[in-house]
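Peer 1: Predicted model, plus sequence, below.
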Amino acid sequence: MKIGPHQLKNNLIVAPMAGVTDRPFRVLCKRLGAGMAVSEMVASNSLLWGSEKTIRRGNHEGEVEPKVIQIAGADPEMMAEAAKYNVDSGAHIIDINMGCPAKKICNVAAGSALLKDEALVARIVDAVVKAVNVPVTLKIRTGWSKDNRNALAIAKIAEDHGIQSLAMHGRTRACMYTGDAEYDTIRDVKQSVKIPVVANGDITTPEKAKFVLEYTGADAVMIGRAAQGRPWIFREIEHFLATGTHLPPPDAREIRDVLVEHLNDLYAFYGLERGLKVGRKHIGWYTKGLRNSAVFRSRMNTLETAGEQLVAVEHFFGEILAHSQQLEYEDEVALAA
């Protein structure tokens, strides 16, 4: 897949997720097979650009190119200024967020709430595209409610105003993350535009990725929640798409090593105190469903230093390794989750 001048190594993209797709997570996913990763959304309000959170979200030091910054807001001029600011700071691609369903974003008429106002969508896209000399992409949902799926209209606006790639989550804004993603709308959009289309939503296995690519005709798939605690999903999908066969799942030793590497990167990126807290949710995702993991996670949340956290992780996996390389899950439901 190609976006502007940027040829991606494959068609597997890490979805932007607030509180998740920070630099350590993006770097890890790219190392384990992702062709591109999109940052957490950065506010278009210039008053926030100097904040620690915004600076961190825009930090792509040492990351494999292209560096993609997602911006969020509802004012065309502010969005244009945010795009210019982030390009000046090193972004290779600007992504516009019109897909986030979170109330705090939609309540300020940003994210997927923008889908209600097609004229405003056009003004924002036009302003951002004209403001920068790098590719601009757009992330949307299928519409703002099941009775108002207007993705076809939005896609046409995007293409007409210079958007170079369109990512679509197969749910409406009203659906949030409930129910199943639907791919008919994504297929219809792909057939209606010439720009690359990226399918997103409920892509949790190599088989599902293959199905979605074939059913929709999409140029790429975007994976979010399924990569939490499972960043190797990208290499698994890449291998399956190329060969039709499965890679062996990671054993306990590799999962431990990946998790420890991830935690150390978080400590370095956030500092020990904040890194400890961010690390807790990742540990929960990596160990979800593993035998005795509930007790382990409960204890994990009481630890107060990064050193204690690392020792606890090493001990948990050490017990698994002492018994077997094979991971034991509590039940099939936990494994599937």
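Peer 2: Structure received. Numbers count the residues shown, from 1 in each chain.

Peer 1: from here on, contacts and neighbour counts on C-alpha atoms
Peer 2: OK.

Peer 1: those helices in the chain, which residues are they?
Peer 2: Listed in chain order, the helices of the chain (DSSP state H) span 23-31, 52-57, 76-88, 103-106, 118-131, 151-160, 184-192, 206-216, 233-243, 252-270, 272-287, 293-300, 306-323, 332-336.

Peer 1: who wins for proximity to E40 among the ones you listed?
Peer 2: helix 52-57 (6.1 Å; C-alpha to C-alpha).

Peer 1: hmm, who's touching the closest one?
Peer 2: D22, R23, S39, E40, M41, V42, A43, L48, W49 (C-alpha atoms under 8 Å, 6 or more residues apart in numbering).

Peer 1: buried set for that helix?
Peer 2: R56, R57 (16 or more other C-alpha atoms under 10 Å).

Peer 1: With stretch 163-177 instead?
Peer 2: Those would be 163-176, for stretch 163-177 by 16+ other C-alpha under 10 Å.

Peer 1: quick revisit: with M222 as the reference, name the closest of the helices of the chain.
Peer 2: helix 206-216 (9.2 Å).

Peer 1: Output the contacting helices and strands for that closest one.
Peer 2: Under the contact criterion of 3 or more C-alpha pairs under 8 Å, 6 or more residues apart in numbering; DSSP states H and E, helix 206-216 touches helix 184-192, strand 197-200, strand 220-223, helix 233-243.

Peer 1: Ranking by neighbours, what's the top pick from the contacts of helix 52-57?
Peer 2: Neighbour counts for those, by other C-alpha atoms under 10 Å, peak at S39, which reaches 28 neighbours.

Peer 1: I'd assumed V68 was in contact with that one.
Peer 2: Yes. S39 lies in contact with V68 (C-alpha atoms under 8 Å); the separation is 6.1 Å.

Peer 1: Need the overlap of contacts for those two.
Peer 2: In contact with both S39 and V68: no residue, using C-alpha under 8 Å, 6+ apart.

Peer 1: and the comparison structure, right after this:
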Amino acid sequence: MKIGNIELGDFPLLLAPMEDVSDPPFRALCKKHGADLMYTEFISSEGLIRNADKSVQKLDIYDYERPIGIQIFGDKIESMREAAAIAEAAGPELVDINYGCPVKKVACKGAGAGILLDLPKMQKMTEEIVKQVSLPVTVKTRLGWDDSTIRIVEVAKRLQDVGIQALTIHGRTRKQMYKGVADWTKIAEVKNHPDIHIPIFGNGDIDSPEKALEYRRKYEVDGIMIGRAAIGYPWIFNEIKHFFETGEKLTPPSLSDRVEAAREHLVFSVEWKGEKQGIFEMRRHYTNYFRGIQNFKPYRTRLVTSESFEELLQLLEEISQEFSDTHILLPQ
């Protein structure tokens, strides 16, 4: 399966762009454990054209991550066009447009999922971005704003007509946020529509190899995007691939595997963001790295309160000595 000239294999597994999560340290681990295509955190078009430090830093990509897409968002067509050019200059394999973010500060200003209330503007914005860049342009979106505004087949047709080369659909509306169950039947309607010819990726609720295989067969999408299930558990990509190939589940990561992944993540996070910010942003990951470990709460508290890089490295070493695989009660 290809997006433009980007070869992704028969059934690619994509890492979702997640704000304050999908940064280079996290992406490094997901790539190591089997992600086929990854995206940056979403980047504000206004921040890019104004050269804001936070937005510009998110353009950082590394050769080992390839293929990778840079995702942008915004509500102004001209700003998005300019931001797409800046993103292209950073050297990714593709440019992705965020038409799915549900958070209030984005969607209620007409960006992200907010643009699903104005399909002509969505189409025009996409057309201008496709014209601006020479790289493939893709889109990630939701089913609609709410149940009464689901026009996802029309959305897909409009976007395909102006030249996007792949579409990822999260099977929830903006109103749902991340609650309820993702509706993959509507994703399948797009995939199986006779007028749709671009690759369609499904997103939402994939948290196990069994579910990934079930949804692959049932909804016939071209690939799956994984988001929250990969946080603190990058092994999920190779676990799914192994299950596809053999019908058997890989042995879950051991305690030493978890400690080593957390250490790698922490070291890269501090190198990339500096000690203070790197330590702070790692805190959201520890719960997932060490999920299901018996009597772990005191260590978790220390992990999320320590402000010292050296202390955290020592604490991870202590965890590796204190616990063993027998303490892991539940697999991810």
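Peer 2: Yes, it's here. This is a predicted model, so every value here is computed, not measured.

Peer 1: that older thread, turn the helices of the first structure into a markdown table, including distance to A226 of the first structure.
Peer 2: Compiled in a markdown table, those are given as follows (distance: least, C-alpha to C-alpha, whole Å):
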| stretch | distance to A226 of the first structure |
| --- | --- |
| helix 23-31 | 12 |
| helix 52-57 | 21 |
| helix 76-88 | 28 |
| helix 103-106 | 22 |
| helix 118-131 | 29 |
| helix 151-160 | 24 |
| helix 184-192 | 20 |
| helix 206-216 | 11 |
| helix 233-243 | 8 |
| helix 252-270 | 16 |
| helix 272-287 | 10 |
| helix 293-300 | 19 |
| helix 306-323 | 22 |
| helix 332-336 | 10 |
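
Peer 1: To T142 of the first structure, which of these lies closest?
Peer 2: helix 151-160 (4.9 Å).

Peer 1: got the angle between that closest one and helix 118-131?
Peer 2: Relative orientation of helix 151-160 of the first structure versus helix 118-131 (axes from the mean of the first three to the mean of the last three C-alpha atoms, to 10 degrees): 30 degrees.

Peer 1: that older thread, max pairwise distance over the contacts of helix 52-57 of the first structure: which two?
Peer 2: Using C-alpha to C-alpha, the pair of these lying farthest apart is R23 and L48, separated by 19.1 Å.

Peer 1: Which residue is the nearest non-sequential neighbour of D207 of the second structure?
Peer 2: With C-alpha to C-alpha, 6 or more residues apart in numbering as the criterion, D207 of the second structure has its nearest non-adjacent residue at 5.2 Å, and that residue is A229.

Peer 1: ignore the last one, L213 of the second structure
Peer 2: F244 (6.5 Å).

Peer 1: Please verify my assumption that A113 of the first structure contacts T142.
Peer 2: No. Under the criterion of C-alpha under 8 Å, A113 of the first structure makes no contact with T142, lying 11.8 Å away.

Peer 1: shared neighbours, those two?
Peer 2: R173.

Peer 1: Out of these two, name the residue with the larger neighbour count.
Peer 2: Set A113 of the first structure next to T142 and count neighbours by other C-alpha under 10 Å: T142 wins out with 29 against 25.

Peer 1: Please work out which of the helices and strands packed on helix 206-216 of the first structure is packed deepest.
Peer 2: strand 197-200 (a mean of 27; mean count of other C-alpha atoms under 10 Å).

Peer 1: Read off where that one ends up in the second structure.
Peer 2: Counting by TM-score structural alignment, strand 197-200 of the first structure pairs with residues 200-203 of the second structure.

Peer 1: Check which residues of stretch 74-88 of the second structure are buried.
Peer 2: 74-75, 77, 79-88.

Peer 1: Now flag whichever of these is closest to P298 of the second structure.
Peer 2: G74 (42.0 Å).

Peer 1: Excluding sequence neighbours, find me the nearest residue to that closest one.
Peer 2: Nearest to G74 of the second structure is A111, by C-alpha to C-alpha, 6+ apart, at 4.9 Å.

Peer 1: Q123 of the second structure and I49 of the second structure, how far apart?
Peer 2: 22 Å (C-alpha to C-alpha, to the nearest Å).

Peer 1: no wait, I70 of the second structure
Peer 2: On the measure of C-alpha to C-alpha, I70 of the second structure and I49 of the second structure end up 15 Å apart.

Peer 1: same thing with V259 of the second structure?
Peer 2: 40 Å.

Peer 1: Many thanks, I have nothing further to ask.
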